[in-house]
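Engineer: Need a 3D model of the following:
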Amino acid sequence: MSGGDWKALFHAACSGDLALVGYHARSGVDLNDAHPEFLGTPLVACILAGQEAVALYLLAQGADPQLRSEFDGATPLQAARRAGLASVEQCLLAMGAQEAPATPLHRKGFGRWLLRRVGLAV
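Structural biologist: Presented below is the predicted three-dimensional model:
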């Protein structure tokens, strides 16, 4: 898939556009890719943006429950706990997700800064 499709998926996931996320998932966009410009995953990004339905959908479609977003310095489980998305946290735990230490970039809020920078304020 082209980078543009992945970027469209990423933005749709962060903004909560479930129909567009579904379109890109059905079109074969890799849900577990971290684009070299973003270094983040659609799953962690949408969780941090509070997009519960999208996160649950991505998990149901094969998004890796353990895949760390380097940009956000968080796993999906850490992101769900920070965002207060209890149903996503429970789903991740049921899928075997485990806690991992945070990285310095997340502690500085760098991931949230990027979402605001690209117009997806959280």
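Engineer: When you work out contacts or count neighbours from here on, use the C-alpha atoms and nothing else.
Structural biologist: Fine.
Engineer: ok, Val88 - contacts?
Structural biologist: Glu52, Ala55, Leu56, Ala80 (C-alpha atoms under 8 Å, 6 or more residues apart in numbering).
Engineer: Let's compare: structure for the following, please.
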Amino acid sequence: MAAGDWKEMLVAAQNGDLPLVRYHIRMGENPNYQHPEFLTTPLIEAATFGHLEIAQFLLDNGAKPELKAGFSSDTALTMAQQHKHTEIVKLLKSVL
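Structural biologist: Predicted coordinates:
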């Protein structure tokens, strides 16, 4: 996986671009990879920005909800709680 591919998937998760996230996962990108520059995951970003469908898709494709962001030690759940994304909170609690 090229770093640019992973960054593109991360930005797609932030922006709510499910087709692009789906493309990258189908091309074999690891949903749990944390680039040393960002130290976060697409699931954490989807939870932060309130993208429920992307969060569900990532979980269905192996994303680990217990992973922590490297800079803050936040998880997808703590970020969803902080930003009051209640449907994502429910989703994440159901898989933890």
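Engineer: ok so, going back, by neighbours, which of the contacts of Val88 of the first structure wins?
Structural biologist: Counting neighbours by other C-alpha atoms under 10 Å, Ala55 leads the contacts of Val88 of the first structure with 30 neighbours.
Engineer: Looks like that one contacts Cys46 (just checking).
Structural biologist: Yes - at 6.3 Å, Ala55 of the first structure and Cys46 qualify as touching, with contact defined as C-alpha atoms under 8 Å.
Engineer: Common neighbours of those two, please.
Structural biologist: In contact with both Ala55 of the first structure and Cys46: Ala13, using C-alpha under 8 Å, 6+ apart.
Engineer: just checking, Val21 of the second structure touches Gln14?
Structural biologist: No - using C-alpha under 8 Å, Val21 of the second structure is not in contact with Gln14; the gap is 10.0 Å.
Engineer: coming back round to it: quick one: which two of the contacts of Val88 of the first structure are the most distant?
Structural biologist: Leu56 and Ala80 (10.9 Å; C-alpha to C-alpha).
Engineer: could you point out which element follows the top helix by length along the second structure?
Structural biologist: As assigned by DSSP state H, the longest helix anywhere in the second structure is helix 3-15. The helix or strand immediately downstream of helix 3-15 of the second structure is helix 18-26, counting by DSSP states H and E.
Engineer: wait, what's in contact with the equivalent of Val95 of the second structure over in the first structure?
Structural biologist: The alignment partner of Val95 of the second structure in the first structure, by TM-score structural alignment, is Met95. Counting by C-alpha under 8 Å, 6+ apart, Met95 of the first structure makes contact with Pro65.
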